[in-house]
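S.K.: the following block contains a protein sequence and its predicted model.
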Amino acid sequence: MNRDKRITLGLILLTLFLIAALFAPLLAPYDPFDQQLKEGLAPPSAEHPLGQDKLGRDLLSRILYGARISLWVGVATVTISLTIGCLVGAMAGFFGGWLDELFMRLVDIFLAFPGILLAIALAAVLGPSLRNVIIALSVMGWVGYARLVRGQILVVRELDYVAAARALGAGPLRIITRHLFPNIAAPIIVEATFGIAGAIVTEASLSFLGLGVTPPTPSWGAMLSDGRSFLLLAPHLTAVPGLAIMSVVMALNLLGDGLRDRMDVKSR
């Protein structure tokens, strides 16, 4: 599949995901918290296209509302991580010296811990909640952006247009914001695309373990966890949220791959 087809397919799937998340209250056929205990574990039907969970709640409605959780976690985590990572990476790469050494050793410390294990530990200490999930993911997420930004700035800070800006009296803040960041934006955008996918998967993992959002808030990971006890009796309970997670992550990965190839000068 060439890059244009990957970008198009990724955008189509991602648009469907965004519509589901943003307009969940209008699209959901039922209240996602409404329980019909007598209809628990009911398979897909005309009234409930994706079936019902063990408490009789409509699975389609919960999937739509769960998309809002995934979207918020992905966007919020990447926004916070990107802000911190860009700030740290820009200062380390532009000024160098002891500041670069300090920040990069801090990055090395964070990289010494497996990301998912650090997120699990932080979520366990802070307690299960949406806010704490975002905090836990942001604490481990900024490191990759910091290394990427630092590496890019180390390359572009020696170019002629940066030297010309210095000669004209431009200060460090102006050089970084007006001359460096616009020229390193492409790899940052691509990395952010993959970062959103990673945040969605990690949030689902934490919710699966009971460290994510608190019940009865719909979360795709928690829905997977609830359905694992009924794999044979009601396979739709795990298949539906699993396919939802797979589709969104695939959409973001296709978009990221396509953008990376499009923005890569060597591939043209």
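M.R.: The structure has been received and is ready for your questions.
S.K.: C-alpha only now, for contacts and for neighbours.
M.R.: OK.
S.K.: tell me what the strand or helix carrying Ile80 is packed against?
M.R.: Secondary-structure assignment from DSSP states H and E places Ile80 in helix 59-95. Helices and strands touching helix 59-95, by 3 or more CA pairs under 8 Å, 6 or more residues apart in numbering; DSSP states H and E, are helix 3-22, helix 24-27, helix 97-111, helix 130-156, helix 185-208, helix 220-227, helix 236-263.
S.K.: mean neighbour count added to the ones you listed, as JSON lines?
M.R.: JSON lines is the format used below for the helices and strands packed on helix 59-95 (neighbours: other CA atoms under 10 Å):
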{"stretch": "helix 3-22", "mean neighbour count": "17"}
{"stretch": "helix 24-27", "mean neighbour count": "15"}
{"stretch": "helix 97-111", "mean neighbour count": "14"}
{"stretch": "helix 130-156", "mean neighbour count": "22"}
{"stretch": "helix 185-208", "mean neighbour count": "22"}
{"stretch": "helix 220-227", "mean neighbour count": "24"}
{"stretch": "helix 236-263", "mean neighbour count": "20"}
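S.K.: buried residues, the helix holding Ile80. List them.
M.R.: 59-82, 84-94 (16 or more other CA atoms under 10 Å).
S.K.: distance to Val162 for the helices and strands packed on helix 59-95 - can I get that in a markdown table?
M.R.: Formatted as a markdown table, the helices and strands packed on helix 59-95 follow (distance: least, CA to CA, whole Å):
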| stretch | distance to Val162 |
| --- | --- |
| helix 3-22 | 32 |
| helix 24-27 | 47 |
| helix 97-111 | 19 |
| helix 130-156 | 8 |
| helix 185-208 | 16 |
| helix 220-227 | 47 |
| helix 236-263 | 22 |
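S.K.: comparison target below:
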Amino acid sequence: MSAALVDRRVHMATDYNGGCNGAWIRHAPQKDWPVNRGLDKVLEVLQPIKEKHGAGLSHADLIILAGTAALEAASGADPGSFGFCPARVDAPEADPSLDVLAPRTYVNASVAVRDGFAVAGFTPAEGVALAGRPRSAAYIKGQGYSGTWGGAPGAFDNGYFKTLLGETWVESKSASGKAEFKAEGKGDIIMTPEDLAIRDDPELVKIAKGYAEDGAAFLKAFSAAWTKLVNADRFDGPAGNVCDDKPAPSLAVAAS
């Protein structure tokens, strides 16, 4: 799922650059960006599947399909309920010009969150929903943080929002110097400055509270936002999208 999210994160709704189509995460410069550290191991796990299916399955489709299937399984959703629009293609080689898509750096976490939503073309509700995604502890530690917010391995629900809003957070730094926040009395539970920016934003925290109170509503919102995220660069002319005629996500999960 982390590979799918990072592969997609570079899409800019502001100028239509980047996205999942092409599986650029396999090539320089994207594979060498710090934000992608450790994702080569994920691609290695997927490689036998690619080899089994050969030209009939692109790396780009495989990354998104694997991430989507993992989310469905972890959330308890019916297989296929998140939806999947195939036929992505793979870029044959590196493109140095894509360095312009490297993740931006910010001094202010609130600006980072709001700008990230705007550049990607997400509404506040969509952006907050995606913030509640599962986070691999190995991946987060590879980014220099002490750990992650927690949650049962292999499970996906609205626990992120319950933790974000239910704990007292103490500003700290990781061993590598990353700014982070630790739950008071629970030093192994970590949130990033961007997480706390959601809590401290009057509009965004209202959305977060809604997701914390209604797990089914959160998963429905996440499913729709995820589908928008992974299909954003499937262009069909100047304004269309080849995935527009695909069925919308139909999520059926138990409330939490």
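M.R.: Thanks, I have the structure now. Source: prediction; values computed, not measured.
S.K.: mind telling me the TM-score for this superposition?
M.R.: The TM-score (TM-score structural alignment, normalised by the length of the second structure) is 0.27; 105 aligned residues with a CA RMSD of 5.3 Å.
S.K.: relative to helix 130-156, how tilted is the helix holding Ile80 of the first structure?
M.R.: When axes from the mean of the first three to the mean of the last three CA atoms, to 10 degrees is applied, the directions of helix 59-95 of the first structure and helix 130-156 differ by 40 degrees.
S.K.: tell me which strands and helices the helix or strand Thr227 of the second structure falls within is in contact with?
M.R.: Taking DSSP H and E as the criterion, Thr227 of the second structure maps to helix 215-231. Applying 3+ CA pairs under 8 Å, 6+ apart, we find helix 215-231 of the second structure packed against helix 2-9, helix 124-131, helix 202-213.
S.K.: among these, which comes closest to Val42 of the second structure?
M.R.: Minimum separation from Val42 of the second structure across those (CA to CA) falls at helix 2-9, 7.0 Å.
S.K.: C-terminal to that closest one, what's the next element?
M.R.: Later in the chain than helix 2-9 of the second structure, the nearest helix or strand by DSSP H and E is helix 39-53.
S.K.: tell me which residues of the first helix or strand past that next one going along the chain are tucked away?
M.R.: Per DSSP H and E, the first helix or strand lying C-terminal to helix 39-53 of the second structure is helix 59-75. Buried residues in helix 59-75 of the second structure, defined by neighbour count with 16+ other CA under 10 Å: 59-65, 67-72, 74-75.
S.K.: then stretch 190-205 of the second structure?
M.R.: Those would be 190-199, 204-205, for stretch 190-205 of the second structure by 16+ other CA under 10 Å.
S.K.: dump the residue contacts of Lys186 of the second structure.
M.R.: Lys186 of the second structure makes contact with no residue, according to CA atoms under 8 Å, 6 or more residues apart in numbering.
S.K.: distance of it relative to Arg114 of the second structure?
M.R.: For Lys186 of the second structure, the distance to Arg114 of the second structure equals 29 Å [CA to CA, to the nearest Å].
S.K.: what do you get for Ala179 of the second structure?
M.R.: Taken as CA to CA, the span from Ala179 of the second structure to Arg114 of the second structure is 19 Å.
S.K.: where exactly do the helices run in the stretch 101-250 of the second structure?
M.R.: Remark: helices assigned in the stretch 101-250 of the second structure by DSSP state H, counting those that start in this stretch are 109-120, 124-131, 137-142, 159-166, 193-200, 202-213, 215-231.
S.K.: quick one, which of these gets closest to Leu39 of the second structure.
M.R.: Across those, Leu39 of the second structure has its closest neighbour in helix 137-142 (7.8 Å, CA to CA).
S.K.: re the thing from before, tell me which two of the buried residues of stretch 190-205 of the second structure sit farthest apart.
M.R.: Spanning the widest gap among those are Ile190 and Leu204, at 19.5 Å by CA to CA.
S.K.: list the buried residues for stretch 203-218 of the second structure?
M.R.: 204-205, 207-208, 211-212, 215-218.
S.K.: reformat those as TSV; add distance to Leu5 of the second structure.
M.R.: Below are these laid out as TSV (distance: CA to CA, whole Å):
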residue	distance to Leu5 of the second structure
Leu204	21
Val205	23
Ile207	21
Ala208	20
Tyr211	20
Ala212	22
Gly215	21
Ala216	22
Ala217	21
Phe218	18
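S.K.: nearest to Glu171 of the second structure, of these?
M.R.: Nearest member of these to Glu171 of the second structure, counting by CA to CA, is Val205, at 18.9 Å.
S.K.: so the closest one sits right up against Tyr211, yeah?
M.R.: No - with contact defined as CA atoms under 8 Å, Val205 of the second structure does not count as touching Tyr211 (9.7 Å).
S.K.: joint contacts of those two?
M.R.: If you check Val205 of the second structure and Tyr211 against CA under 8 Å, 6+ apart, no residue is contacted by both.
S.K.: list the contacts for Gly127 of the second structure?
M.R.: By CA under 8 Å, 6+ apart, the neighbours of Gly127 of the second structure are 117, 225.
S.K.: could you rerun that using 7 Å?
M.R.: Each residue near Gly127 of the second structure by CA atoms under 7 Å, 6 or more residues apart in numbering is listed here: Phe117.
S.K.: any idea how far it lies from Ala208 of the second structure?
M.R.: Look at Gly127 of the second structure and Ala208 of the second structure: by CA to CA, they are 10 Å apart.
S.K.: now swap in Gly187 of the second structure and tell me
M.R.: Gly187 of the second structure is 23 Å from Ala208 of the second structure, where distance means CA to CA.
S.K.: go on, Phe235 of the second structure?
M.R.: Distance, Phe235 of the second structure to Ala208 of the second structure, using CA to CA: 31 Å.
S.K.: check Val230 of the second structure too.
M.R.: Distance check for Val230 of the second structure against Ala208 of the second structure: by CA to CA, it reads 22 Å.
S.K.: what do you get for Phe117 of the second structure?
M.R.: Plainly put, Phe117 of the second structure is 15 Å away from Ala208 of the second structure if you go by CA to CA.
S.K.: count residues in the vicinity of the residue lying closest to Ala183 of the second structure once chain neighbours are set aside, would you?
M.R.: Nearest residue to Ala183 of the second structure in three dimensions, chain neighbours excluded: Trp169, at 4.7 Å (CA to CA, 6 or more residues apart in numbering). Look at Trp169 of the second structure: counted by other CA atoms under 10 Å, it has 20 neighbours.
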